[in-house]
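Participant: Predicted model and sequence below, questions to follow.
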Amino acid sequence: MAGHSKWSNIKHRKQSNDLKKSKLFSKLANDIRVSVGNSKLDINSNVKLKKTVDKALSNNMSKDVINNIISSLDTASQIKNVYSATGDNGVSIIMECLDYNKNRIIGEIRYVLNQYNMALVPFKSIEYTYFKIDKISLNSDYNDRLLFYYLDELFLKDVFSNSIYSNIDLSKDLFSLLKVLDIGFEVCKILYPKNVIKLDCNNSNKFCNMIIELEKLPYIANIFSNFLKKL
C-alpha cells in the first residue's frame, strides 16, 4: 500500500504541475497577444512584445509555440469588444479588448471600475467625444528640419518625439510624404479626446491607478482616456 500511495502521490503531483503549466502557458499566450495590441508584430521594434516573449522563454515556452502565436496575429482582427466608462469630474475611458469570455470581461472590468466610482456606459454614448486618428511611429533615421518643414506645410502640429498624430483625412498625404523622404514608419489607429479634462494631483493619481489596474487584465489591448494632470 505504501508503494501504491507513493506512486499515486507522484502521479497527482505531476497532474497538478501539468495543470499549473497549462494555466501559465495560457496566460503567457494571452500576454503575447496583448503585447502586440495595435503595435508592431516585429519583436525587434516592439519593446513590450520583446519583454513578454523573454518572459515566456524564461518559463520554458518553446520558440516554435511563441512564433506560431505571433504569426497567427492579425492585429486589427484581434480587437473584438469595445467598452467605455464614465466617472467623476467628467472623466471617460474607452477600452479595446481581445476576443475573450464576454461575461468574465464585464465582471472583472466592472469590479475595477467600482473601486474608482466609474460605471460602464454604452460606447455610442461617448464615442462622439473622441476623434479617430492615426498614430504614425517613425524610425529614428530622419532629417528633423526637413520633415518638420513639410509637416508644417500639411498643418500637422501634433508631433511628439518620433510619433505623429494625424487626422485620418490627412494621413494619405502624410504617407506619400514619408515615402518620398524615404522615412520608415508604422501606423495604428487610436482614439483621441476632443476635450481634455485637467485634474488636480489627487484625482489624476486616482484615475492613473485605475488604468494601471485595468491594464493588468490580460484581454485589454488598449485604453484611451480624456484626462490630464494640471500643471
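Facilitator: Perfect, I can see it now.
Participant: only C-alpha atoms for contact and neighbour calcs from this point on.
Facilitator: Fine.
Participant: Compute the distance between the spatially closest residue to residue 94 that is not a sequence neighbour and residue 104, please.
Facilitator: Among residues not flanking residue 94 along the chain, residue 84 sits closest, at 4.3 Å (CA to CA, 6 or more residues apart in numbering). According to CA to CA, to the nearest Å, residue 84 and residue 104 sit 16 Å apart.
Participant: Also residue 226?
Facilitator: Using CA to CA, we find residue 226 at a distance of 26 Å from residue 104.
Participant: For these two, work out which one has more neighbours and name it.
Facilitator: With neighbours defined as other CA atoms under 10 Å, residue 226 and residue 104 compare such that residue 226 has more, 19 against 10.
Participant: and the more buried one, what is it in contact with?
Facilitator: The contact partners of residue 226, by CA atoms under 8 Å, 6 or more residues apart in numbering, come to 91, 92, 93, 192, 193, 195, 196, 197.
Participant: pretty sure the first one is in contact with residue 229, am I right?
Facilitator: No: between residue 91 and residue 229 there is no contact under CA atoms under 8 Å: 11.9 Å.
Participant: Neighbour count: these two, which is higher?
Facilitator: Taking neighbours as other CA under 10 Å, residue 91 and residue 229 compare with residue 91 leading, 18 against 15.
Participant: What separation do you get for the more buried one and residue 5?
Facilitator: Distance from residue 91 to residue 5, counting by CA to CA: 60 Å.
Participant: Which of the contacts of residue 226 ranks first by neighbour count?
Facilitator: Greatest neighbour count in the contacts of residue 226, by other CA under 10 Å, goes to residue 92: 23 neighbours.
Participant: surely that one meets residue 84?
Facilitator: Yes: assessed by CA under 8 Å, residue 92 is found in contact with residue 84 at 7.3 Å.
Participant: Alongside the first one, take a look at this:
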Amino acid sequence: MAGHSKWANIKHKKAAEDKKRGKIFSRLSREIMVAARTGSPDPDWNPRLRLAIDKAYAANMPKDNVERVRQKGAGELEGEAYEEARFEGYGPGGAAIMVDCMTDNRNRTVAEVRHAFSKHGGNLGTDGSVSFLFTYTGVISYPAGTDEDALMEAALEAGADELETNDDGSMDVLVDPESFSAVRDGLIEAGLEPEAAEVTMRPQNTAELTGEDAERTLKLLEMLDDLDDVQNVYTNASFADESVAATG
C-alpha cells in the first residue's frame, strides 16, 4: 500500500476539492486547537502542534487565522471545545478501517459513523479491534524517477528510519513521527522536494479487494471522509481491480 493505493489517490484528489470549499481549513483548525489544548501551546515544545501548523501553512491558511485558532485551543481566546474520538471497524470485504474524528457532539458523530458503516455493508467494532494493524509513522513520498541513491543518502543523513520502493517506482521515506519535521526539512534542504508528506496510521499488511467488495468499500471510505467531524480515514484495503471507478 505505502500511500499509493487507490484510496490514497482518491484522498489526494478529494483534498484538492475540500480546499476549494474550505473544508480543509476546518479540519486543520480543529487539529491545531486540540493540539494546543492537549499539549504545550508553544509549537517549539509541542511536535503535534508544530506539524498541524506546518500543514495549515502548506494549505495556504492565513497566518492570522492559524494564530487565532492556536489561541482558542490554548484558552487564550474563547472558542469551541472539541474532543478526539476514534472509531474502528471492518468494510464489506473484511478490510480494516479506522476513523479519527474531532467533535463537539460525540453522540452525533457516533450516529453518523455507524450509519456510514451499516449503509455500505461494514461493521463498526470495539476500541482496539483494528488499531493494532496500523503503525503511527511519518511518510515522505517521492515519485518514480527520483534519484534513489541521492534520496537514500539524504534520508539517512537527515535521520530517517527506512527508504521503501513501491511497485510503481515511487519511494517512501519512513520516519519516526517525533523526527518528521526535521527529516522533511532536511530532505528539502538537500534539494529533494517531496510529492507528499504526512504523519499517518500506516497498515502493517493489506487486504486485497476486487469487484463488488472493492466498490462498496470505496463508497464507505468516501462517505466517512465526507463527514464534517472526520479528520482522517485509514484502511489496509488494497484495490487490485484498477477498473473500480471512484464514486462521489
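Facilitator: Structure received. Bear in mind that the values here come from a model prediction, so they are computed numbers and not experimental data.
Participant: Look at the residue nearest to residue 94 of the first structure and say how many residues are nearby.
Facilitator: Applying other CA under 10 Å, we find 22 other residues in the vicinity of residue 84 of the first structure.
Participant: Show residues contacting stretch 24-32 of the first structure.
Facilitator: Counting by CA under 8 Å, 6+ apart, 49, 52, 53, 56, 61, 66, 69, 70, 218, 219 sit against stretch 24-32 of the first structure.
Participant: Identify the farthest-apart pair in those.
Facilitator: Spatially, the most separated pair among the contacts of stretch 24-32 of the first structure is 61 and 219, at 19.8 Å (CA to CA).
Participant: Which helix or strand lies directly C-terminal to the helix or strand harbouring residue 125 of the first structure?
Facilitator: If you go by DSSP states H and E, residue 125 of the first structure is part of helix 124-127. Next helix or strand after helix 124-127 of the first structure toward the C-terminus (DSSP H and E): strand 130-138.
Participant: Now that following strand: buried residues?
Facilitator: If you call a residue buried by 16 or more other CA atoms under 10 Å, then strand 130-138 of the first structure has these buried ones: 130, 132, 133, 134, 135, 136, 137, 138.
Participant: would you list the residues you listed in a markdown table and tack on distance to residue 174 of the first structure?
Facilitator: Formatted as a markdown table, the buried residues of strand 130-138 of the first structure follow (distance: CA to CA, whole Å):
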| residue | distance to residue 174 of the first structure |
| --- | --- |
| 130 | 22 |
| 132 | 16 |
| 133 | 13 |
| 134 | 10 |
| 135 | 11 |
| 136 | 9 |
| 137 | 12 |
| 138 | 12 |
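Participant: nearest to residue 118 of the first structure, of those residues?
Facilitator: When the buried residues of strand 130-138 of the first structure are compared against residue 118 of the first structure (criterion: CA to CA), the nearest one is residue 130, at 18.3 Å.
Participant: what's near enough to touch the closest one?
Facilitator: Shown in contact with residue 130 of the first structure (CA under 8 Å, 6+ apart): 191, 192, 193, 194.
Participant: got the contact list for the last one?
Facilitator: Residue 194 of the first structure makes contact with 129, 130, 131, according to CA under 8 Å, 6+ apart.
Participant: Tell me the residue in the second structure aligned with it.
Facilitator: Matched to the second structure by TM-score structural alignment, residue 194 of the first structure sits across from residue 204.
Participant: ok, now how distant is its match from residue 237 of the second structure?
Facilitator: 11 Å.
Participant: same deal with residue 67 of the second structure?
Facilitator: 37 Å.
Participant: Same check on residue 143 of the second structure?
Facilitator: 22 Å.
Participant: Between those two, which has more neighbouring residues?
Facilitator: The neighbour comparison of residue 143 of the second structure against residue 237 (other CA under 10 Å) goes to residue 237, with 26 against 15.
Participant: And that one, what's its match in the first structure?
Facilitator: Using TM-score structural alignment, the partner of residue 237 of the second structure in the first structure is residue 227.
Participant: hmm, back to that, list just the nearest of the buried residues of strand 130-138 of the first structure to residue 171 of the first structure.
Facilitator: Distance to residue 171 of the first structure across the buried residues of strand 130-138 of the first structure (CA to CA) is lowest for residue 134, with 7.1 Å.
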